[in-house]
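Trainee: take this sequence and fold it.
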Amino acid sequence: MPAGLVISAPASGVGKTTLTLALARAWRNRGLNVQCFKSGPDYIDPAFHAAATGRASVNVDSWAMDRGTIAHLVGRGTDADVVLAEGSMGLFDGVAARGVSGTGATADIAEMLGWPVLLVIDPSGQAQTAAAIAAGLRDYRAGVRLAGVVLNRVASPRHEDLVRRALNDAGIAVFGALPRHAEISLPKRHLGLVQAEEQAEIGKLIDEAARFVAEHVDLDEVLGSAASWSPQPAANGMNVTPPGQRIALARDAAFSFIYPHMLEAWRAAGAEISTFSPLADEAPDAGADVCWLPGGYPELHAGTIAANARFRSGLRAFADTRPVHGECGGYMVLGAALTDADGIRHEMTGLLGLETSFAKRRMHLGYRLAALGAPMPGHQVGARLRGHEFHYSTIVAQPDTPLAVVHDATGAVIAETGSRRGLATGTFFHLIAEDR
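Mentor: Predicted structure coming up:
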């Protein structure tokens, strides 16, 4: 029977991902099968999880997914020895209005699955106050159980002793304390961590993290704190409809942001997926009946995309007779032009009139609920789609017909409606699930 544990923290940037990867690899090195999940809308961490465990990781999201979908996804861990769900932001951080089965908070997943929470606490700039924070998190919500704490970035043995004593007095187990260790810091960029596939040394970095954590954390105690878990049969599968029978999917360093559960759902429904690389100047498969351009980092490769004539002409020819859809970065590439952070304007494919710019960056972040006013691949007029938006681009021009009425998680209408022209459609939000 698998043992389940949620790894969370009071806030972002405390070390959840590093600890998750280290524990997963350390237990794998001991011969255990480890399955990871990511709570919340994050593309990058699941790829790191897969690198650490050798098993694909997927996202679970209480705002966008119903309990049946979450149970279906988590069911992939039934043959594992240890199942780790890495949280996002702080333990109770979600949106103000409840979604399908919660607010998107990590605590929703912990309570839903009945798994205790391992807290990562960074006591930099404090000592006993760290215990007050941990105790507050422990007591904040009935149904969410605290397994214990791992301290990260402790300054000295004296600092560690002060924090440990306070946590012990509060009745909170301390499984270990990690000194500062720059060698296991994961590189970052403006949308989060640099992707796993972009780091040639990712295996060595995870191995070093595992060695370091095993030296300072009692792995047996952590494993003993996890809950024995017997998953319940899922009442339904995933609320995802494939956009076509044969899907041409852009896939490279500029187009990599697509949720793993989406691809699995498409294949489970019988769809065939063929990948192509716009950065390698490849055109979509001529035998496909739909083309999908995910998000990613097109702004870092705008010059290459603009110069790749075979890709651009091939995509235009495809869109003459078959639908093409882009999400976020893919949407920008379907547009007329993209201005990079240096203010250089690059011509894109021109299937839509959208023009975007990174010269003046502004963060757009949050859950999105879209009611389609026109069809898009896989979804008809009136469909209600749940997704998430995260980008720094600004709209310079959007002359085409809006694709949807889009609300944020509070119900407020937002300006990023997506757009359509001919058989081309695009959205700034990334699709997670459809309301059924």
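Trainee: okay, CA-based contacts and neighbour counts for the rest of this
Mentor: Fine.
Trainee: pretty sure L338 sits against S357.
Mentor: Yes - between L338 and S357 there is a contact at 5.6 Å, judged by C-alpha atoms under 8 Å.
Trainee: these two: who's more crowded?
Mentor: L338 (31 against 25; other C-alpha atoms under 10 Å).
Trainee: now do the same contact list for that one.
Mentor: 299, 302, 332, 345-348, 355-358 (C-alpha atoms under 8 Å, 6 or more residues apart in numbering).
Trainee: may I see the buried residues of stretch 86-95?
Mentor: For stretch 86-95, a neighbour-count test (16 or more other C-alpha atoms under 10 Å) marks 86-95 as buried.
Trainee: nearest to V213 among the residues you listed?
Mentor: E86 (16.4 Å; C-alpha to C-alpha).
Trainee: what residues does that closest one make contact with?
Mentor: E86 neighbours (C-alpha under 8 Å, 6+ apart): 6-8, 16-17, 20, 36-39.
Trainee: test my guess that H261 contacts M65.
Mentor: No - judged on C-alpha under 8 Å, H261 makes no contact with M65 at a distance of 11.4 Å.
Trainee: on that earlier part again, want to throw the buried residues of stretch 86-95 into a markdown table with secondary structure and distance to A210?
Mentor: Output for the buried residues of stretch 86-95, formatted as a markdown table (DSSP: H, G, I helix; E, B strand; the rest coil; distance: C-alpha to C-alpha, whole Å):
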| residue | secondary structure | distance to A210 |
| --- | --- | --- |
| E86 | strand | 16 |
| G87 | coil | 19 |
| S88 | coil | 21 |
| M89 | coil | 23 |
| G90 | coil | 23 |
| L91 | coil | 24 |
| F92 | coil | 27 |
| D93 | coil | 28 |
| G94 | coil | 30 |
| V95 | coil | 33 |
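Trainee: let's compare: structure for the following, please.
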Amino acid sequence: MTLPQLTRGLMISAPASGTGKTILMLGLLAALRERGLKVQPFKSGPDYIDPAFHLAASGRASFNLDTWAMPAGQIAGHAALGGDADLVLAEGSMGLFDGVARPGEAGIGSSAEIATMMGWPVVLMLDVSGQAQSAAAVARGFATLRPDLPFAGVVLNRVASPRHEALIREGMAEAGIAVMGALPRQGNVELPERHLGLVQAEETAEMARILADAARLIGGHCDLDAIIAAAAARTLPDAAPHRPVPPPGQRIALARDAAFSFVYPHLIAEWRRQGATILPFSPLDDQAPDDSADACWLPGGYPELHAGRIAAAEGFRTGLARFAETRPVHGECGGYMALGAGLVDADGIRHRMAGLLGVETSYHKRRMHLGYRRAELLARMPGLGVGQGLRGHEFHYASILAQPDAPLADVSDANGAKVPETGSFRMMPGGGVVTGTFFHLIARVGGAGDHAGA
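Mentor: Sure, this is the predicted structure:
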């Protein structure tokens, strides 16, 4: 399929994580929104927290673009969603060129691949603490490593003084690198964090103040006119039509609260475009899935921080069990753990979970599980049949104490190595099926299992 010219945009990236690119992204979104511009945000890579901050800053839903997990047609389709915007801003992940060792569906998952594919020039957030003219060598290396990468310039972060800034600008001028802003070391805006990254947008106190501070910081220390003028795009090449993940049902009961919120925005958008209705409910408020729904989906989140409330939610557990007798229920990561028999929190206290699957997990001894996942279904899950290829991402600190049910999928990492977090499933006496995975679903690939019902 041939897609039209994309909306002009920029890739906001950095040499590494922790350099301040999220504050630059949020400040630009908020400042440009104050100017009356419609700015469409995107997130490069498998992140479900940053898009919620993008929504708060821009007023528009943010979607993931991922060259490892997504076929080219899916990436193109998502990128075209910014067609009615004045400008696109995409936030990178990790360092600009960072990805996995082996290519996936359309690449290794790097932000540089998205920038090149879309023709969005890179604005590089550069931490210049502890250096002066030498920063120009870093910037020039990023600008010239790949000749096909469009590069707009740099924003300097953690500048110590006017003299420090002048020295760096001198070096950048000699290297032919445009400086589009310089942020002071003091007065930078900070976002609260916890073990999976930023605290969720809806949990962040004083969000309006934080965004206003970010807008003032970026608007006061960056050349917004130059940044807008640097935006560009290309006409997308031909790509095979995207086959979206089918909805698990036409009326989907979706758990949504502080314990269950990690779901990729593009997945919900794809389900809605296929005619599905989303019916949110809150397990933390002891709510059961809507009885009019024909499928239930429990996203990931932070069940370990709310395990006591989940264990005490008798109405939720009873209603979910009744629902699962005749209809499909699926849980991802934290949602999978909540469907299990028990969860041990960081203090070593075991909490009873829904008991619809036998999986037992523990946060008492934390162990990080992080990375892309390839999966081939060994049993059907809502909307998807046996043999269906899936792509997803896993990120949690839980240890598996027991996973006694039959494995749901054959799962491997980005390098092809098998992983033990296969997920599991259980058939219910009334005809329902309960399934769960440790990975968050991003895309489906391949031809098998296309026509399975929920």
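Trainee: follow-up on the earlier one: comparing H261 and M65 of structure 1, which residue is more hemmed in?
Mentor: M65 (23 against 19).
Trainee: list the contacts of the residue mapped onto the more buried one from structure 2.
Mentor: In structure 2, the residue matched to M65 of structure 1 (TM-score structural alignment) is M70. M70 of structure 2 sits next to 105-106, 391, 442-443 when contact means C-alpha under 8 Å, 6+ apart.
Trainee: in space, what's closest to the residue opposite A26 of structure 1 in structure 2 once aligned - neighbours in sequence excluded?
Mentor: Mapped onto structure 2 by TM-score structural alignment, A26 of structure 1 lines up with A31. Using C-alpha to C-alpha, 6 or more residues apart in numbering and skipping residues adjacent in sequence, the residue nearest A31 of structure 2 is A215, 4.7 Å away.
Trainee: what does G75 of structure 1 give?
Mentor: P231 (6.4 Å).
Trainee: show me the helices in the stretch 201-350 of structure 2, by range?
Mentor: Taking DSSP state H, counting those that start in this stretch, the helices of the stretch 201-350 of structure 2 run over residues 207-221, 224-230, 265-273, 307-312, 314-324, 334-339.
Trainee: sorry, back to before: need the overlap of contacts for L338 and S357 of structure 1.
Mentor: Contacts common to L338 of structure 1 and S357, judged by C-alpha under 8 Å, 6+ apart, are absent.
Trainee: returning to what we had before: for the match of M65 of structure 1, helix, strand, or coil?
Mentor: Applying DSSP: H, G, I helix; E, B strand; the rest coil to M70 of structure 2 yields a three-state assignment of coil.
Trainee: quick check: Y48 of structure 2 touching F262?
Mentor: Yes - using C-alpha under 8 Å, Y48 of structure 2 is in contact with F262, at 5.8 Å.
Trainee: which of those two has more neighbours?
Mentor: Each of Y48 of structure 2 and F262 has its neighbours counted (other C-alpha under 10 Å); F262 has more, 24 against 21.
Trainee: how close does the more buried one sit to P420 of structure 2?
Mentor: Noted for F262 of structure 2: a distance of 22 Å to P420 of structure 2, by C-alpha to C-alpha, to the nearest Å.
Trainee: again, but for K43 of structure 2
Mentor: Distance, K43 of structure 2 to P420 of structure 2, by C-alpha to C-alpha: 29 Å.
Trainee: same thing with G92 of structure 2?
Mentor: Counting by C-alpha to C-alpha - G92 of structure 2 and P420 of structure 2 are separated by 30 Å.
Trainee: all the helices of the stretch 51-200 of structure 1, residue numbers only.
Mentor: 67-74, 106-113, 129-139, 157-169.
Trainee: so which of those helices is the most packed in?
Mentor: helix 106-113 (a mean of 24; mean count of other C-alpha atoms under 10 Å).
Trainee: give the aligned range of it in structure 2.
Mentor: If you align by TM-score structural alignment, helix 106-113 of structure 1 falls on residues 111-118 of structure 2.
Trainee: stretch 271-288 of structure 1 now?
Mentor: Using TM-score structural alignment, stretch 271-288 of structure 1 pairs with 276-293 in structure 2.
Trainee: could I get the buried residue list for that stretch?
Mentor: Counting neighbours by 16+ other C-alpha under 10 Å, stretch 276-293 of structure 2 gives 276-284, 286-290, 293 as buried.
Trainee: how about stretch 345-352 of structure 1?
Mentor: Buried residues in stretch 345-352 of structure 1, counted by 16+ other C-alpha under 10 Å: 345-352.
Trainee: where do the strands sit along the stretch 301-450 of structure 2?
Mentor: Assigned by DSSP state E, counting those that start in this stretch, the strands in the stretch 301-450 of structure 2 fall at 329-332, 342-344, 350-352, 360-362, 369-377, 389-396, 399-402, 406-407, 409-413, 424-427, 433-437, 440-445.
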